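Below is the structure, and that's it, no one-letter string:
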C-alpha cells in the first residue's frame, strides 16, 4: 500500500505567484494545475473572473519530492497556522477513512470526509496538536 505525505501550501490569491517563484528558485516542474473556474460544474456565472482564475490545485515536482500549492476557497482565507498543511495521499478509501478518524480524535473536523469530483474520499482535520492534515484518496494507483 502506497502512502505519501506531501507538504501543501495554501494561499489567499497568490498561488500563481508562489508557483512561479518555486519554479525559478527551486527548479520546480509544474506537473498539474487547475483553476477554480476549470473545475467540473463551474461553467455557470456564480464566480467572478478573479475567483475563476485562482488556483484550486497544483502539483510541483522538485527533484524526487512533491509540493502542492493552491489558493484558498473563494471567501475562505486560510487561518493562521494553516498556510502549510500535510496532505496524506493513499489509493485506499478505507485507509484514508481510518487515518482521518484517528487524527480527528481529540482534534477538530474542518472538512467532513466525503466524495468529491477529484477524490472518492477527501477530508480535512486538525489533530489534537494543532497540525492540519488533508486526507486524500487518489483516483489513480500510486
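The structure has been received and is ready for your questions. The shown structure was predicted, so the numbers you read here are calculated from the model rather than taken from an experiment.

C-alpha from now on. contacts and neighbour counts both.
Will do.

Distance check, the residue of the chain most remote from its centre against residue 73.
Most distant from the centre of the chain: residue 45, at 24.1 Å, with distances by CA atoms, centre = their mean. Using CA to CA, to the nearest Å, residue 45 is found at 16 Å from residue 73.

Can you tell me how far residue 79 is from residue 11?
With CA to CA as the criterion, residue 79 and residue 11 are 10 Å apart.

Pasting the second one now:
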C-alpha cells in the first residue's frame, strides 16, 4: 500500500495568480487546470457569472510532489494563514536561499533563513498569499 500527502490550497479568488507565482518560484509544471466555467453545466445549480473564471481544480508538479488548488465558490471564504504549512526540503543552501528570497517578496518572514543545529539553512516565511513555508536544507546530522 502506498500513501502520498498532497497539499491542497483553497484560495479566495486568486488561485490562478498563486499557480503562476509558484511556477516562477519553484519551476513548477501545471498538470491540470480547470475553471468552474469549464465544468459541465448543471441545470439544477446554475453557475453565477462571477464564478466562471475561478479555478475549480488545478494541480501543479513541484519537483516530485503534486500540489492542488481551488478557489472558493463565490459567497464562500477560506481562512488565510497557517492552516496549511508546507515544508520544502533541499540539499543545496543556494537553492534554499533563492526559494526563501522569492517567497518573502510581499510576504512576511517568521524566522529568518539561518544555520541551525539541524540544518545549514532553515527558515519560515509566509508568502503574499498567506501560505507558510518552512525552508529546510538537508546536511546536518
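Thanks, I have it. In this text the structure is predicted, and so the values were computed from the model without any measurement.

Report the TM-score for the pair.
Overlay of the two chains. TM-score (TM-score structural alignment, normalised by the length of structure 2): 0.52; 86 aligned residues with a CA RMSD of 2.6 Å.

residue boundaries of the strands in structure 1?
Secondary structure of structure 1 (DSSP state E): strands located at 4-11, 29-35, 55-62, 65-71, 84-90, 108-116, 119-126, 132-137.

And the ones you listed: which comes nearest residue 102 of structure 1?
Set against residue 102 of structure 1 and scored by CA to CA, the strands of structure 1 come closest in strand 119-126, at 9.9 Å.

so residue 33 of structure 2 sits right up against residue 53, yeah?
No. At 11.3 Å, residue 33 of structure 2 does not count as touching residue 53 under the criterion of CA atoms under 8 Å.

how deep is the closest residue to residue 4 of structure 1 other than its chain neighbours tucked in, by neighbour count?
Take residue 4 of structure 1 and drop its neighbours on the chain: the residue closest to it by CA to CA, 6 or more residues apart in numbering is residue 89, 5.1 Å away. By other CA atoms under 10 Å, 20 other residues sit near residue 89 of structure 1.

show me what contacts residue 89 of structure 1?
3-6, 96, 135-138 (CA atoms under 8 Å, 6 or more residues apart in numbering).

Identify the residues contacting residue 86 of structure 2.
Contacts for residue 86 of structure 2 (CA under 8 Å, 6+ apart) come out as 7, 131-134.

Go through those and name the one nearest residue 17 of structure 2.
Nearest member of the contacts of residue 86 of structure 2 to residue 17 of structure 2, counting by CA to CA, is residue 131, at 13.4 Å.
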